[in-house]
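Visitor: sequence isn't available, so here's the structure alone:
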């Protein structure tokens, strides 16, 4: 005997674990998986004997096979026991007519015996082999001739477990009860093997399922229930048992055993988990065991310096005497095992049948000896080809070539990826991981439209904790949550860590983007900063390596909903609308099993984890066990009843407690975590049509009734109950891709309920990060236990569908725009920065505002250098907003800033980019900054308010700024001077702000490289350029001016000449303009109305004594 714990599973695999730490020692497959589970194991000197229904196997403790029997007459082996020869001979039997006596040392079947009954279990006790039958009897077989010496009816139905030690046999079993089926007996029966007479039974009220005799105390046995309750009972004095309880949550015990030393007890449950019990300081499996032999320790390799300064030849190569594969000549290398070529359809059409197959004439469509690379064809079919970069396609378009892949190709590629049927096992490409590729132009060069031709925006993946993207999409398409989030965001909430505000910002951005790619960077930044999220293991950098992604997203679902409710409630009038919409009201009754004392406390639930019924232990072999309906599982999950051990105030001690829920109310939105943990659960979800799209719920007398399908239609037609009908809004799906891809999450969502048009029918869409495509409800609701299983379900009351409340736009709180940041430093002079006047400068639709922003680098780019020396960007640098300036674009104070915020940064800054941003170290630190800093949320909300009040943003290169700020501004609200002064017919070049200011405005900006750019200066310059563009448009000379700008730009390489200052001072240089103008402008300036205001509102007169016109 050795310090090993042995276990086996249903696939014939046998595993051993060493010591109390259960260190894995050996694992081998002793039987074919098709033979079913391992029924029993016995330990002998030579190794481990195991049996399945059709074979007997002996292997050494190192896993080496000693002998194996698998005969045709072995049909249903169940049990075995050592004979009078001890561990040298074993008797094997089962539910069949024959038994086998096997010599363990020689590995031969010495004799085949006739069985008197079908035996399910055997134990050696005293002078007999105790054999339990399938109908509840115990046969006592004589050790000489193996004939039945005595029979005993132990249980009325069948025996579940038994054990024998010395001259005592103890059994546990089932009895048939009218109207209740089979139930475990509340007595463990005892039999005296000396007198062959029964002894008084041992009472066990929870129902005795398993029993083991203690190896040292001959009259003591351990009895356990399926629920985990364990009694240590002296069969001679059963009135004073010692009780323990094993915590087996959501499962049941399947077996029990005691170590030969008596110091350890092990339990196995239905979730394939083992529970080892004993004193941690003295657990020992055997008293006088042999030492366990371990593999020799591998000598550590010498350290190798891999730094860039060490030459590669110093690393060296391992010694070898034969030629390396890499040095083989090409004629010795060939690919084998390629899939066969697809037979041409024309050949199949003209095929003539014969006895040996079919034949036809060769069509001669290929050249002689030509073959097809079928591997390349298969790879092309199994992957969605990545699109080319936008810069490459623009280059082809400018040369008049049709690119090999157009954006419409995405629809064709995705259209060929529909599921072929419910039995398909290959993961379709549309469900696999998608990845952003980066060119030298960054992420803006990636063709996101290739992956999404719908009007619904996807979310990018290069952000930490972006595994939550599918859940965020699901919440955004749930109208109830969407409405509450946006209404909360429109209030005066300024809490930095309010995730509900961030959800509102994200929802508004996704709706405005209307199919363009977005990113949840601000939301995930706040999410990552929360200590509770880190504690719960929801952050990728702190998550356990072996924690399934489905478990993490379910925990994130619970966390987000609770955080949303807390955020909604913290503002006056502190109402509970969010909780009422998401929370199931309930009372939790806790009852002591000893004194029957019952205590009530609130039991509200935001998320329901599904609780599946346990698999029946016994059922008719010809009848499949009944499959529970989804509505039944949901009812049991909502009305959750548990057994636990806790403190009883009346008994003043820990007792067995039972809990049950009394349902008081149901919400508009039911959030359900599927909690799939076992193969039985996966098989249940793989059943076609198991998940209903509609369910009906009735709450009556504290009970939760759920209906689906025909039952729901029947109750709706009767109209007797007040039924709330829910429809399935969407799901978060766990995808286990093959081809060495890590598992990931997608969402399948019915977008119709979030449409304001009640006539819209079901419109299911797949959201795989930034890949979005429409699909059918059949495909959406089809699951596969191998690769596609749901993690989160969202049901919403049907009455809340199509209810899109946009009244928040009329209830925006713009008070934040009328105040300047407060802090320890003096406010700027009003001629430099002046806040808006709430009575005369209320932001309105069409009002122009000049904007510019500066950024700092929070992380550097992650670059992968390949073997050929090429560099590939894995993740781009992460930039953070450092300063944002917004200027008035019209009115008496035109060009005067009303927002000039520096944003406090709590993250480490890796590069301040001072030459471009104008931000220096310390500017963003509250302790030393000379500016009055604001939080990111305050600066962001100001821009968000201006956006939703309808202002028009004027700036230079705004799309990049808006992307980093993480806000989407519709094109109708953007005036970008990059686009205004672009000449698509002549060049794809985008002109810099500095060059345009030099040429058109005769102004010199961005000259001080030490101090960097000034966002106020850049925004003001963009505003002046827009005014200049309006002058050109009004005079009708815009095309000629663009020609002149690009001609002059080619002469100066589109940069201001270095001698510009000298030439300006001496008056020697004048830019050439059409019509012999002295400067770029119009010969006769008119009063021009703002184009974006419809041209009806004219620019008000300028007060020269306050600020002055930007174009004089």
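Guide: That came in fine, so what should we check first? What you see is a predicted model; the values in this text were computed from it and never measured.
Visitor: okay, CA-based contacts and neighbour counts for the rest of this
Guide: Noted.
Visitor: the residue nearest to residue 602 when sequence neighbours are not counted - how many residues pack around it?
Guide: Nearest in space to residue 602, with sequence neighbours left out and distances taken as C-alpha to C-alpha, 6 or more residues apart in numbering, is residue 587 at 4.8 Å. Residue 587 is flanked by 16 other residues according to other C-alpha atoms under 10 Å.
Visitor: right, and residue 587 touches residue 601 too?
Guide: Yes - assessed by C-alpha atoms under 8 Å, residue 587 is found in contact with residue 601 at 5.8 Å.
Visitor: all strands of the stretch 151-300 of the chain, in order?
Guide: If you assign secondary structure with DSSP state E, counting those that start in this stretch, the strands in the stretch 151-300 of the chain sit at 158-165, 168-177, 181-184, 187-192, 197-203, 210-213, 220-224, 229-234, 237-245, 253-258, 264-269, 274-278.
Visitor: I'd like to know which elements the first one is packed against.
Guide: Secondary structure elements in contact with strand 158-165, counted by 3 or more C-alpha pairs under 8 Å, 6 or more residues apart in numbering; DSSP states H and E, are strand 119-125, strand 128-133, strand 168-177, strand 210-213.
Visitor: contact partners for the nearest residue to residue 125 once chain neighbours are set aside?
Guide: With C-alpha to C-alpha, 6+ apart as the criterion, residue 125 has its nearest non-adjacent residue at 5.1 Å, and that residue is residue 164. Residue 164 is in contact with 123-125, 170, 212-213, counting by C-alpha atoms under 8 Å, 6 or more residues apart in numbering.
Visitor: second structure follows, compare the two:
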């Protein structure tokens, strides 16, 4: 026999506790009580249902986010709301490897081409050459100079003023997968764990740093330190992600104490306004902010990017350090920002972005309004050349017929005095002032247009009198 419980009524002596929500937060901190990051938005990029986001960048001049996918398509988004700005194709099938920025436009690098495009989407120039076999990275060393490298044995020195190649530098069979700039060196890293330090003027190799035994994934340079992440050789020839970031002092050219991470590092980027903090991203979308200096109270900030299990392929940090953007294999773009900001800005002093003129809405009018001018409503756009409006008249009813002028009065011609090509005569005052003679009967009969005085005579002859 089942026992039926009575309904329990809540009294003042019963203390009710709120049940915490079951949804977990995307961020968690160790050693801190407040979070540093929050999700601002996630969108599916153009072509995201077919291609992953291969590169993503913040525009250093305008409030734009640029992304390139593995299908050769580039799309830009405006502001923290990620409103689509422009979208265009730079290559039929090759992935977009990197995007660089100029004052007037952007540079899009693919495996075998370099495209110069305006921010509004208008293509300007495209460069292809026999030296571009498998380009993967580029670096701007001056306003008119660009270095292009990749999985090939040559580094291309490119002149942006003439949009031509000036020279090539031999790199060997290992090539160059990552290019980074430094005040003293040009850092070239290959996929086999070697980083070459070259002179930025002569491009001669001065030092070589051996990082990871398996493969180099990424490295970042800030001040006197070079930090790298990659893979080590494991058992049975498999690569294992190295959870230690290798730190090299460029003054002594030797390895110092490494930085331990709790995730598998894949991408690195220094925070622009915090030169001692480093953002580390794993292939599964884990973000960890680590300090490159030892603190009395270590702090570890971690964040889980909503990649839905897809691999994170690229990320970038804005110049204000207020936002981070991530692109994954599933074709999605995730925007993450600092907590507590009223408005997220990508740059401190951004140039205004050019937008198309807004379409003016049609005026609203009541159907019973008889004083509304119908000419203020624009005509609809015809879908084809043969389509016509219902108000279009047949061609036989649209014939132009010019009004022939009245003949000059004989009295005026008799009294006319010529002074050169100009004739002068007294006005006989046979016409009414400010009235142009016009007679429909004369037009129909192809006769001369008569004066109002003659028209009055015709009306009298027809028996028409004034009322």
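Guide: Thanks, I have the structure now. These figures come from a predicted structure and were not determined experimentally.
Visitor: what's the residue nearest to residue 125 of the first structure aligned with over in the second structure?
Guide: Aligned by TM-score structural alignment, residue 164 of the first structure pairs with residue 221 of the second structure.
Visitor: mind checking how far residue 191 of the second structure is from residue 215 of the second structure?
Guide: From residue 191 of the second structure across to residue 215 of the second structure, the span is 6 Å (C-alpha to C-alpha, to the nearest Å).
Visitor: equivalent analysis for residue 268 of the second structure, please.
Guide: If you measure residue 268 of the second structure against residue 215 of the second structure using C-alpha to C-alpha, the figure is 15 Å.
Visitor: which of the two has more neighbours?
Guide: Here residue 268 of the second structure and residue 215 are set side by side on neighbour count (other C-alpha under 10 Å), and the busier one is residue 268, at 24 against 21.
Visitor: residue in the first structure matching the more buried one?
Guide: Using TM-score structural alignment as the criterion, the counterpart of residue 268 of the second structure in the first structure is residue 211.
Visitor: give the aligned range of stretch 100-109 of the first structure in the second structure.
Guide: Stretch 100-109 of the first structure covers residues 156-165 of the second structure once aligned (TM-score structural alignment).
Visitor: buried residues of that stretch, list them for me.
Guide: The neighbour-count check on stretch 156-165 of the second structure (16 or more other C-alpha atoms under 10 Å) flags 156-160, 163, 165 as buried.
Visitor: got TSV for these, with secondary structure and distance to residue 140 of the second structure too?
Guide: Putting those into TSV (DSSP: H, G, I helix; E, B strand; the rest coil; distance: C-alpha to C-alpha, whole Å) gives the following:
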residue	secondary structure	distance to residue 140 of the second structure
156	strand	12
157	strand	10
158	strand	9
159	strand	10
160	coil	10
163	coil	13
165	strand	14
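Visitor: turn the contacts of residue 164 of the first structure into a markdown table, columns for neighbour count.
Guide: Rendered in a markdown table, the data for these read as follows (neighbours: other C-alpha atoms under 10 Å):
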| residue | neighbour count |
| --- | --- |
| 123 | 20 |
| 124 | 24 |
| 125 | 19 |
| 170 | 26 |
| 212 | 23 |
| 213 | 26 |
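Visitor: show me which of those residues is closest to residue 681 of the first structure.
Guide: For the contacts of residue 164 of the first structure, the closest approach to residue 681 of the first structure (C-alpha to C-alpha) belongs to residue 212, at 30.9 Å.
Visitor: which residues does the closest one contact?
Guide: 162-164, 221-223, 256-258.
Visitor: what's the most distant pair in those residues?
Guide: Taking C-alpha to C-alpha as the measure, those have their most distant pair in 164 and 256, spaced 14.2 Å apart.
Visitor: which one is the spatially most central residue of the second structure nearest to, not counting chain neighbours?
Guide: Nearest to the centroid of the C-alpha atoms of the second structure, with distances taken as C-alpha atoms, centre = their mean, sits residue 76, at 2.1 Å. On the basis of C-alpha to C-alpha, 6+ apart, the spatially nearest residue to residue 76 of the second structure that is not a chain neighbour turns out to be residue 66, at 4.4 Å.
Visitor: surely that neighbour meets residue 58?
Guide: Yes - under the criterion of C-alpha under 8 Å, residue 66 of the second structure is in contact with residue 58, at a separation of 6.2 Å.
Visitor: more neighbours: those two, which one.
Guide: residue 58 (26 against 22).
Visitor: distance check, the more buried one against residue 79 of the second structure.
Guide: As judged by C-alpha to C-alpha, residue 58 of the second structure and residue 79 of the second structure stand 10 Å apart.
Visitor: could you check how far residue 215 of the second structure is from residue 231 of the second structure?
Guide: Taking C-alpha to C-alpha as the measure, residue 215 of the second structure falls 5 Å from residue 231 of the second structure.
Visitor: try residue 380 of the second structure
Guide: Using C-alpha to C-alpha, one gets 63 Å for the distance from residue 380 of the second structure to residue 231 of the second structure.
Visitor: ok, those two, which is more surrounded?
Guide: Summary of the neighbour comparison: residue 380 of the second structure and residue 231, criterion other C-alpha under 10 Å, with residue 231 having more neighbours (24 against 7).
Visitor: residue in the first structure paired with the more buried one?
Guide: Using TM-score structural alignment to pair residues, one finds that residue 231 of the second structure aligns to residue 174 in the first structure.
Visitor: so what's that match up against?
Guide: Contacts here follow C-alpha under 8 Å, 6+ apart; on that basis residue 174 of the first structure touches 155-160, 182-185.
Visitor: could you rerun that using 6 Å?
Guide: Each residue near residue 174 of the first structure by C-alpha atoms under 6 Å, 6 or more residues apart in numbering is listed here: 157-158, 183-185.
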